[in-house]
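Novice: sequence-free structure coming up:
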């Protein structure tokens, strides 16, 4: 295009263009063509085009590409393939995450305690996951609901039991606020309530008593003038038999055969007081104690729970109406209902029954009773014998 066209030999009335004008026309034309021709982007431009721009409008980048002369879709194939690959991986990742979330929701719905143990790393669900019940202020109207059927373990001895919501040991024995009553001052009533609480603790929770040792502190709280009761208890502690059974007032285990699991005994109940018919005050106590135990043999892992419910009435006598020793308790009534302990054995110890043992003594009979049902009254004239229990 830089060459001059040949001069025509044909005659014409028009004069030919001067050489300087023609050269200028050629230069301008070549510059325009060079400016409008497509250009392959540089390596830097290609890297910038494939780099994601967070938070920016993609349409602006497209406009810039078109204004620079880059054709739409210029070398964009590999970048789109890479983006499609990342999107596919993200979809697979969210799909797997969704499966895990759905599985977790199902596990929580079916077994909350197990789900919590997986999260915390503990093989436990009750003590951590179960809220303690408020103090019992009146007789319940029904038995507690049945819990997760999981078996107790050495780490979780109260798993699957209503006792998981009971208080620990002496914390579950609370004396009510004292008032003056029956001719006794408020201070005298308060002292009697405190002594009753100590008697319950020393009879059912003190480690020495549970090991089968002589409960001297508990015996020392009983009025020495009540000789018949003290004589029966003393005989039962030294030479137990059917008619002299220390288990009517004390919880004791044979350490040669069983040992406690941990140091916690679960406790649930209430204490009330009222005016006695002949002056003074009668304190009424109704408590359930749950003992987790394992065989004393090395390597034993099966946990058995023995449940003991005690009803105890003691009198704070008014010296003006009854001869009594100041500061001592006069026992009016004591009763016991025991579950998951060998029936018909009168050796002065509670004997929890394990699944791998052959039951001893008479076979249980009658309708099954829930030992955690504190709405059930312990009638003094209830039939004797070995009964069935619905759970332990």
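Specialist: Yes, it's here. Only a predicted model underlies this, so the values are computations on that prediction, with no experimental measurement involved. Residues are numbered from 1 along each chain as shown.

Novice: going forward, measure contacts and count neighbours with C-alpha atoms only.
Specialist: OK.

Novice: quick one: residue 267 is in a strand?
Specialist: Yes. Under DSSP: H, G, I helix; E, B strand; the rest coil, residue 267 falls within a strand.

Novice: Helices along the stretch 151-300 of the chain, start to end?
Specialist: Counting by DSSP state H, counting those that start in this stretch, the stretch 151-300 of the chain has helices at residues 186-204, 207-210, 216-220, 227-238.

Novice: tell me the contacts of the closest residue to residue 149 other than its chain neighbours?
Specialist: Spatial nearest neighbour of residue 149, chain neighbours left out: residue 160 (5.3 Å); criterion: Cα to Cα, 6 or more residues apart in numbering. Counting by Cα atoms under 8 Å, 6 or more residues apart in numbering, residue 160 touches 147, 148, 149, 150, 151, 152.

Novice: Weed out the non-buried ones from the residues you listed.
Specialist: The neighbour-count test (16 or more other Cα atoms under 10 Å) marks residue 152 as buried among the contacts of residue 160.

Novice: A further structure is provided below for comparison with the first:
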């Protein structure tokens, strides 16, 4: 009966609610009266009276089995019949009220969910290259409490959870264990370069650099020079996401992440790994204001784990073949080693944009064709 009471309480109609139409009540009254008449006791027939009298005499002589008429089965049957009668009336009341005002019933009766719930549910991991940009979101202003409001990244995974590596299997003469090692090292490099709080605060990305082969002098020299004395040709932003801690700070501790990792046999008795990821950083100024904006960084990284028995490489270190990046909503032509987000209330600190308009969330476009210094359509 507790469930029934709850159901009736949920469908209570207040005095301010619209009245149930007279024709609904009249139909309900007629149906109820018919059911009562049908279930009311009737005058037994002569045959029924004769059988009853015979059973009474047998019962008086002790000829009927124990439990007849008073046994548990008969009592349960009678009890169920009475309960279903009460439930039937209660359900009829509920149905009549809901038919008049369905909004009185909370939630989704049929479990189908709403379009709003579907729009806010997390996206499954990306398993193939997208063919179009994400759909436009409702125009919402990001806040300290909801820094991803109005962004398609709101449905993306949080941080490292979005870097999902595929199941390792042997390829090109390299064992599944070797493939797994290459995938794990690549994931760690992505995390250390784009998600580690110290790296984002502009500190030295020591752990990330330690994953790279020290025998690959050209790559390490370029990155280390950029970290020490950045310029146009030596910019640490080529591989690392960094913000000036005196200018902005991250809102919360969540960076939204979306992308995919694939692998194949490399050209140097190796496992070659390809990673294509977009990171969305919500930031606020450090001057005490609360205006929130976002910078979107997409990276494409290609690395190898060559066989040290055949090539002069350091075991367990990655050889970098390619690293490309494209940043949306950051000052153009500023090469000081930091990303500089632009806020809606401020004028750009650099000159006018010279590149084309583009959507920084569009992962279907080849990153090699994206021009710098463009105007982003959304942040």
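Specialist: All right, it came through fine. Everything numeric here is computed off the predicted structure, so don't read it as measured data.

Novice: What does the TM-score come to for these two?
Specialist: Overlay of the two chains. TM-score (TM-score structural alignment, normalised by the length of structure 2): 0.68; 274 aligned residues with a Cα RMSD of 2.3 Å.

Novice: closest to residue 295 of structure 1 among the contacts of residue 160 of structure 1?
Specialist: Taking Cα to Cα as the measure, residue 152 is the one of the contacts of residue 160 of structure 1 closest to residue 295 of structure 1, at 14.0 Å.

Novice: Alignment lookup: the closest one to structure 2.
Specialist: Counting by TM-score structural alignment, residue 152 of structure 1 corresponds to residue 142 in structure 2.

Novice: Skipping its backbone neighbours, what lies nearest its match in space?
Specialist: Distances taken as Cα to Cα, 6+ apart place residue 149 nearest to residue 142 of structure 2, at 4.8 Å, with adjacent residues excluded.

Novice: show me what contacts the one you found?
Specialist: Counting by Cα under 8 Å, 6+ apart, residue 149 of structure 2 touches 140, 141, 142, 143.

Novice: returning to what we had before: surely the match of residue 152 of structure 1 touches residue 292?
Specialist: Yes. Counting by Cα atoms under 8 Å, residue 292 is a contact partner of residue 142 of structure 2 at 5.8 Å.

Novice: biggest helix in structure 1 by residues?
Specialist: Counting by DSSP state H, the longest helix found in structure 1 is helix 77-110.

Novice: Now do the same for residue 87 of structure 2: its match in structure 1.
Specialist: Taking TM-score structural alignment, residue 87 of structure 2 has no aligned residue in structure 1.

Novice: Residue 87 of structure 2 belongs to a helix, doesn't it?
Specialist: Yes. With three-state DSSP as the criterion, residue 87 of structure 2 is part of a helix.

Novice: That one: what's it in contact with?
Specialist: By Cα under 8 Å, 6+ apart, the neighbours of residue 87 of structure 2 are residue 4.

Novice: what about it, distance to residue 3 of structure 2?
Specialist: Going from residue 87 of structure 2 to residue 3 of structure 2 by Cα to Cα, to the nearest Å gives 11 Å.

Novice: Enumerate the positions of the helix or strand that contains residue 92 of structure 2 that are buried.
Specialist: In the assignment (DSSP states H and E), residue 92 of structure 2 maps to helix 72-100. Judged by neighbour count (16+ other Cα under 10 Å), helix 72-100 of structure 2 contains these buried residues: 90, 93, 94, 96, 97, 98.

Novice: Next secondary structure after that helix?
Specialist: Next element after helix 72-100 of structure 2 (DSSP H and E): helix 115-120.

Novice: Give me the contact list for that following helix.
Specialist: The contact list for helix 115-120 of structure 2, computed with Cα under 8 Å, 6+ apart, reads 154, 155.

Novice: distance of the most centrally placed residue in structure 2 from residue 256 of structure 2?
Specialist: In structure 2, the residue lying closest to the centroid (Cα atoms, centre = their mean) is residue 122, at 1.5 Å. As defined by Cα to Cα, residue 122 of structure 2 lies at a distance of 11 Å from residue 256 of structure 2.

Novice: Same question for residue 355 of structure 2.
Specialist: 26 Å.

Novice: can you check residue 317 of structure 2 too?
Specialist: Taken as Cα to Cα, the span from residue 317 of structure 2 to residue 256 of structure 2 is 27 Å.

Novice: quick one, which of the two is more surrounded?
Specialist: Neighbour comparison, residue 317 of structure 2 and residue 256: the larger count goes to residue 256, with 24 against 20 (by other Cα atoms under 10 Å).

Novice: Now which residue in structure 1 aligns to the more buried one?
Specialist: Taking TM-score structural alignment for the superposition, residue 256 of structure 2 sits opposite residue 266 in structure 1.

Novice: same question, residue 235 of structure 2
Specialist: In structure 1, the residue matched to residue 235 of structure 2 (TM-score structural alignment) is residue 245.

Novice: Repeat that for residue 267 of structure 2.
Specialist: Checking with TM-score structural alignment, residue 267 of structure 2 has residue 277 as its match.

Novice: so how many other residues sit close to its match?
Specialist: Neighbours around residue 277 of structure 1, by other Cα under 10 Å: 9.

Novice: how near is it to residue 322 of structure 1?
Specialist: For residue 277 of structure 1, the distance to residue 322 of structure 1 (Cα to Cα) stands at 12 Å.

Novice: One more: residue 311 of structure 1?
Specialist: For residue 311 of structure 1, the distance to residue 322 of structure 1 equals 24 Å [Cα to Cα].

Novice: Cheers, nothing more for now.
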